[in-house]
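**Student:** Sequence and predicted structure, then a few things I'm wondering about:
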Amino acid sequence: MRRRRWLVPALVLAALGAVVGLGGYTVHLDQRIQAQFEGKRWSLPARVFARPLELYAGQSLTPEELERELGLLHYRQGGDASGHYRREGDTLTLHTRGFPFPEGYEGPRRARVIFRGGRVHALEDPQTGAALALLRLEPALIANIYPRHGEDRLLVRLEDVPPALVQTLLTVEDRRFLHHFGVDPQGIARAALANLRAGRAVQGGSTLTQQLVKNYFLTPERTLVRKFNEAIMALLLEWRYSKAEILEAYLNEVFLGQQGARAIHGVGMASQFYFRERVSELDWPQIALLVGMIRGPSYYNPRRHPERALERRNRVLAMLRDQGQISPETAQKAMQAPLGVSERVPAGSTPFPAFLELVQARLRQDYREADLREEGLIILTTLDPRVQLAAEEALRTRLRRLESERGLPLGQLEGAVVVTAADSGEVLALVGGRDVRRAGFNRALHARRPVGSVIKPFLYLTALSRPERFTLATRLQDTPLHLEMDDGEVWSPQNSDREYHGAVPLQEALVHSYNVATVRLGLEVGVERFVDRLRRLGLERELEPYPSLLLGAVEMTPLEVNGLYQVLASGGYRLPPRAIRAVLDREGRRLRRYGLSLNRVAEPGPVYLVIAALHQVTRSGTARSLGWRLPEALPVAGKTGTTGDLRDAWFAGFSGDLVGVVWVGRDDNGPTGLSGSSGALPIWAEVMGRVSRQGLAPSRPEGVVWVPVDPATGLRAGEGCDPVRWMPFLNGSVPAERAPCAEPEPPRPSAGAPSWWPG
């Protein structure tokens, strides 16, 4: 009796303790839910985008080129929704997608683009016919910088998700989602009965809320404790938050695939991963496939198991039909559609690894590694996909052709290409090797190779900056030269043709790349003065003032060479290479803009004279083959470079809108048998011929005049002189004496240039 008298109070106390304990545990879980759910910031990869294509009347662009650009953006032909276009002859009607540009979010727009004669003739609103001043397409995604755990997702808002997708999700996964409180006893009973009848697990009783809790808060282990926590936390989640908030979180969290270490989470990323579409653009067959895959993303992977995926998709469509969510006709048409999955898996990180390396190097100066991997930054870069793809194709195909023509082992030659905008220094294309999709040694950034004669124009610029002593007509001696070095060795520079050419005009020495005349010029100018000039132009590496530097005995990367030629193309301004335009946060708010930075480092007059000589290089000098490799309407300026034993081949030059540098060589530094004109120039010409829109047309600076010169004497020519070379001069440096071949009255200096000069 005494034991019974104590048993009841003990049981009551135990029950009270259990209630208190459960209550405390529930409070603990509730606090955990609030802390994680409300403070949840998914680790989002940084998204790296190319430049946006801007369309305007008068722009040099063809319908085919615009279609290629739309293909890079995965536009579909034939529809009217965003991300679609129609072409009728020389007219394209398209519907752009919205994008958070640095100036603010720009919503989708419809526009009609009319072409004539290889240009944009007009931009119109297709509904009103009103003219549009500018149409900007959203930029192409070119790279992702992933969190270390490999989760890849693209956040979507519930209002951006098609109602059809939400409808399908609830039909397949949780029909009573809008009515239960996190746990659905009816669903559990229904699933248990179905599993009992089938003799195996064919249905699950978990609600969407429970699935979210499991993925969001818990481990995947299957234990009673975890199931208990799952149920309690689901009830708490429903108590704390609205159905819309829970559904949006589920749509962003659900696991839908794996690519190596990259995990595909959320419908936003899955729609791009499988269909290269935005989630708002999905149709019924695509929606049914995505929702059907939730049951088993690996088992129903449409790329690996298309038959299973097709069967599962059609089963989902049948469920929608049987539930009256879609009509039998719509279901039948959707069931007959192909899976529609893109053939190629979208690149996990980037198809342009060399360019991305340049971007990341700049970003690390301003952002922590964790910021780049987890904060969902939007990186807007300068890459022009049209130029990049042209540079890649030219390098690959030309290297294969060179190896075939010269009997070289396949894959022996390597190369690099850098293309920048002449007026801004923006890096439009950067190719680090012939295996363009592999992230390996980036020769454009890191291959320090002797540059040879591509450095000569800057020695000549140094000389021409002293017009009282040097002009393009100044006579240089291209005769044997022997220099005793500090170690007692004697250096005797040689011309590439192993001949000497006597007294030659300074311009001819550069046009034909005479080494001996160049060394004599450099010794008179002063090697240290030349080194100082290179530093002012932007070359940051240490240089030893040895005479061999005058012929390019200095190692530079293609990007560094490009930086020097950028100064000439811009008329004397230093424009550091710029790969990033702006950085936005995950909400599209601008964090930083990377503006144009320029500094005058050379006077425009001497620069103009050097450009005139480099244009002659492409007409009659070492790069004269450009005359038949490029369109007549595309005059350019440039310089070849070849190093000892034909180990390195260079070409650097510019048109009116682009600066390009190409290097060809071997990674083991062995001889290639190629010169700058035979190895690098053909690649450069193919790139520029395909993408340059503007020929060389330098503005004549004030104080520059053009004068006919007798090349035999360097004096002013006139009637009776043949041949004659027209050369530009700075005021006060025009030859005062007339050539013996000239008539008594030589022509006066002319401000105008000769007919062949593109400026």
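**Tutor:** Right, received. Where do you want to start?

**Student:** CA atoms for contacts and neighbours, from now on please.
**Tutor:** Will do.

**Student:** Tell me who's in contact with V113.
**Tutor:** V113 sits next to 91-93, 120-124 when contact means C-alpha atoms under 8 Å, 6 or more residues apart in numbering.

**Student:** mind redoing it with 6 Å?
**Tutor:** Taking C-alpha atoms under 6 Å, 6 or more residues apart in numbering as the criterion, V113 is in contact with 91-92, 123.

**Student:** what number of residues lie near E489?
**Tutor:** If you count neighbours by other C-alpha atoms under 10 Å, E489 ends up with 10.

**Student:** can you check G440 too?
**Tutor:** Look at G440: counted by other C-alpha under 10 Å, it has 12 neighbours.

**Student:** returning to what we had before: for the contacts of V113, which entry has the maximal number of neighbours?
**Tutor:** Going by other C-alpha under 10 Å, L123 tops those with 25 neighbours.

**Student:** and that residue, what helix or strand is that in?
**Tutor:** Assigned by DSSP states H and E, L123 belongs to strand 119-124.

**Student:** ok, now how distant is G107 from E67?
**Tutor:** Note on G107: its distance to E67, by C-alpha to C-alpha, to the nearest Å, is 21 Å.

**Student:** picking that back up, what packs against the strand holding L123?
**Tutor:** Applying 3 or more C-alpha pairs under 6 Å, 6 or more residues apart in numbering; DSSP states H and E, we find strand 119-124 packed against strand 110-116.

**Student:** okay, pairing it with this:
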Amino acid sequence: MKKRWIVLSFIALIITAISLILGPRVLRLDRMVKDRLEGRIWALPAEVYARPLELYPGLELEAQALEDELELAGYRREDEPAAPGAYARRNGSFEIVTRDFPYPSGLEPSTHFTLTLAGDHVTAITGVDTAESISLIRIDPARIGSFHALEHEDRLLLSRAQLPEMLVKTLLAVEDRDFYNHGGIAPRSILRALVANLRAGSTVQGGSTLTQQLARNFFLTHERTLGRKANEAIIALLLELHYDKETILTAYANEIFLGQDGGRAIHGFGRASRFYFRRDLADLSPEQIALLVGMIKGPSAYDPRRHPEASLQRRAVVLAVMRESGIIDEPLYRQALSEPLDHSTRVMKGGSRYHAFLDLVRRELQREYREQDLNGRGMKILTTLDPQAQRQVEQQLDRTLGAIEKKAGVLEGAVVITGRDNGEILALAGSRNPGMAGFNRAIDARRPIGSLIKPAVYLAALEQGYTLTSPLQDSAISIPSPGSQTWRPQNYDRREHGQVPLYLALAHSYNLATVRLGMAIGLDKVIDCAKRLGMPGNIAPYPSFLLGTAEMSPLEVGQMYQTFATGGFHQPLRCIDSVLDADNALLKRYGMEVEQRFAPTGVFLLNSALQQTVSAGTARALTRLIPATHAVAGKTGTTDNLRDSWFAGYTGDKLAVVWVGRDDNLPAGVTGAAGAMIVWGNILKDLHPRPLELSEPPDIEWAWIDSRTFAATSRRNPDAVALPFVAGTAPDNAAVLPGMEAIEEKTRGLIDSVRSWFE
């Protein structure tokens, strides 16, 4: 303490002398030092995370999918995992050590456990230390991106207590042995480093003190001029005068440049540890500490991924210093020297390939937070992204479009997947090239939706008392328009189909029947229904609206169909679960907002008709990809001249919307069934979708109906179909089916419809 007081007194005398000579310069530098170190020192990026993977016995999960998630989350594969962030895969089991992670409910500590898989299901989870069964555990979520300030820097801010002592001792032994004794400038250290470097034949010790390096890196440029060197010395003295050694050491550890992640500079040991080794700094081994400290001399020249031989040589030099300084003993030195470089194959990037999803997250956050808060306050954004769903979207969108465009020309696409029950956005693609930032078609491409609007027409009719067997006339219609030509819509097949029941008019997407129905119930009622479903903006009351001339983005379509999927409950789609501040305190939790906008009976009838669309209508080819027993509900959409191909549909747990088309608005050459629906099916088939089991309202009854005459019939009629009705509205003389029998017959009908495709 006395020695430190003497050093500080000496520094004060030196600064006083310099001030008499350089007065204004010293005052300016002194003000700069205080402003930077006593204000907000660094602009910390907001870190964005996927949803955590919840594991429990009975979960359907493939071993490779689990390993992919662990890799994405920065876990490293080891033979005997012991430290957080490690795992081992052994035949049908995994041994995993999770990391501490701050959830909105509080810090969840690291857990060491084994997980057993049989087939594609989790059968057991057992704690390694306790040998007790675990009913539920979470893998800490993957860091999928970040929002940075303009300086293009990435760092993970650490306190002095979080700096491992082995790292601190190694850093001082290599860079500044007299750190705790000098006053910012150490002439003896310069001479000692010169001698040591001459003896070793290479640079093993630096001449500048850590304080000088901090002054140079944090406050100055790297130009080699006498003026810059003079400023460096003055700032080093000012730092030592105003701040204690631990503050200077911590600032250095967080500021030091240690590599490049694309356009982002890696600063500080905390981020570098994650970037190069997928480990927290506290979990580094001696050879890894040696490598990081060695890189201070030249992060590019000693990058272990680009220059492994040079990196190994530099690491060996630092390990020798560690041994000579007593930081490690001889056996540990030899063991560390023999260790290969880390075998991580996937770089932990600060940027992201999930550009479209992050674009949506940023837009949502900008409604409540300032740009400088997003870029510089170190917030943690916990999102709803499901990496397994996102991976499937990215693979199948490009792969399927590649197969389709051989017949149709160059195509683009967009996909949105949400949780059917909660409205959480699980995956989003704004392009078939997920690694390229640019125009986000999922959010910004507003195109005519074609027949995707028709369920709104039919739901409005059901609200007015129509039934699924109400007869509709599918015949030519002319509608005069003041000041323009008379509108004469046509069916896609250019044919008229006469009288058809309501459910088949929707299932086969008959334009003429739809227009007649919409005009009969009134455009105002259809528009009101569409707006309650979630269609945004002002809707012009033109008859052509009934055939989908309204323009919407895939995300907006997803919002509209979410109301169908939830049985008439509107809930805003959301991509954010919660936001924490830099100290892990909860700033906001984004819960579900639910509003009932439709009576469940009408939506149940509509959803039953949309299931018929897949089992027997325009989307029946989907059953070649998704089993008919899954009872998918969906709707194809095709716009004029085959410009836009759409499909929106939902299973028991997921809703997805796919758009396929061309950016130049030329014809894509594919219908909704031949384009977007195929993409939809290829994505969903490998995501283990649950069968759709509609929640049946109590006032629903089922009856056998002849699909040709729409009259009541018996189950022995080969043209019979079981349909739901509001109690008391089934055709006269219809025999009402008990609930269980109706379900069984409905399932049998789905299976029969698929079988007919292969006969």
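**Tutor:** Looks like it arrived, so ask away. Computed from a prediction, not measured in an experiment: that's the story for all the values here.

**Student:** Superposed, how do the two chains score by TM?
**Tutor:** Overlay of the two chains. TM-score (TM-score structural alignment, normalised by the length of structure 1): 0.90; 732 aligned residues with a C-alpha RMSD of 2.8 Å.

**Student:** just the contacts of V113 of structure 1 now: which is nearest G348 of structure 1?
**Tutor:** Using C-alpha to C-alpha, L92 comes nearest to G348 of structure 1 of the contacts of V113 of structure 1, at 31.8 Å.

**Student:** Look up how far A751 of structure 1 lies from the closest one.
**Tutor:** 46 Å.

**Student:** now R176 of structure 1
**Tutor:** For R176 of structure 1 relative to A751 of structure 1 (C-alpha to C-alpha), the value is 85 Å.

**Student:** ok, now V734 of structure 1?
**Tutor:** For V734 of structure 1, the distance to A751 of structure 1 (C-alpha to C-alpha) stands at 12 Å.

**Student:** Also G538 of structure 1?
**Tutor:** On the measure of C-alpha to C-alpha, G538 of structure 1 and A751 of structure 1 end up 32 Å apart.

**Student:** Could you do R97 of structure 1 as well?
**Tutor:** On the measure of C-alpha to C-alpha, R97 of structure 1 and A751 of structure 1 end up 51 Å apart.

**Student:** what does R47 of structure 1 give?
**Tutor:** 52 Å.

**Student:** Compare neighbour counts for those two and give me the winner.
**Tutor:** Counted by other C-alpha under 10 Å, R47 of structure 1 and A751 do not tie: R47 has more neighbours, with 23 against 15.

**Student:** re earlier: any chance of the contacts of V113 of structure 1 in JSON lines, with distance to T557 of structure 1 too?
**Tutor:** JSON lines is the format used below for these (distance: C-alpha to C-alpha, whole Å):
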{"residue": "T91", "distance to T557 of structure 1": "44"}
{"residue": "L92", "distance to T557 of structure 1": "42"}
{"residue": "L123", "distance to T557 of structure 1": "42"}
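
**Student:** In structure 2, what sits opposite R175 of structure 1 in the alignment?
**Tutor:** If you follow R175 of structure 1 across to structure 2 using TM-score structural alignment, you land on R177.

**Student:** should've said T209 of structure 1
**Tutor:** By TM-score structural alignment, T209 of structure 1 lines up with T211.

**Student:** Contact partners for its match?
**Tutor:** Contacts of T211 of structure 2 (C-alpha under 6 Å, 6+ apart): 184, 236.

**Student:** Helix or strand for it, just tell me which one.
**Tutor:** Element membership of T211 of structure 2 [criterion: DSSP H and E] is helix 210-214.

**Student:** quick one on the thing from earlier: can you tell me which of the contacts of V113 of structure 1 carry over to structure 2?
**Tutor:** On the basis of both residues aligned by TM-score structural alignment, their matches' C-alpha atoms under 6 Å, what survives of the contacts of V113 of structure 1 in structure 2 is 91-92, 123.

**Student:** Let me know the closest of those residues to V709 of structure 1.
**Tutor:** Using C-alpha to C-alpha, the kept ones among the contacts of V113 of structure 1 come closest to V709 of structure 1 at L123, 49.9 Å.

**Student:** now the residue lying closest to T207 of structure 1 once chain neighbours are set aside: how far from D384 of structure 1?
**Tutor:** Distance criterion C-alpha to C-alpha, 6 or more residues apart in numbering; nearest residue to T207 of structure 1, sequence neighbours excluded, is D174 at 5.7 Å. Counting by C-alpha to C-alpha, the gap from D174 of structure 1 to D384 of structure 1 is 46 Å.

**Student:** again, but for T171 of structure 1
**Tutor:** Where D384 of structure 1 is concerned, T171 of structure 1 sits at a distance of 44 Å (C-alpha to C-alpha).

**Student:** between these two, who's got more neighbours?
**Tutor:** D384 (21 against 18).

**Student:** wouldn't that one be in contact with E426 here?
**Tutor:** No. With contact defined as C-alpha atoms under 6 Å, D384 of structure 1 does not count as touching E426 (9.7 Å).

**Student:** Give me the aligned partner of A656 of structure 2 over in structure 1.
**Tutor:** With TM-score structural alignment defining the correspondence, A656 of structure 2 maps onto G660 in structure 1.

**Student:** Next up, the contacts around that match.
**Tutor:** G660 of structure 1 touches 418-419, 652-653, counting by C-alpha under 6 Å, 6+ apart.

**Student:** mind listing the strands for the stretch 301-450 of structure 1?
**Tutor:** Using DSSP state E, counting those that start in this stretch, the strands of the stretch 301-450 of structure 1 run over 378-381, 414-421, 427-431, 449-450.

**Student:** Secondary structure class of the match of A656 of structure 2, three-state.
**Tutor:** Three-state call for G660 of structure 1 (DSSP: H, G, I helix; E, B strand; the rest coil): strand.

**Student:** Excluding covalently adjacent residues, which one is nearest to it?
**Tutor:** V419 (4.4 Å).

**Student:** And for the residue mapped onto the one you found from structure 2, the neighbour number?
**Tutor:** In structure 2, the residue equivalent to V419 of structure 1 is I417, according to TM-score structural alignment. Neighbourhood size, I417 of structure 2 [other C-alpha under 10 Å]: 31.
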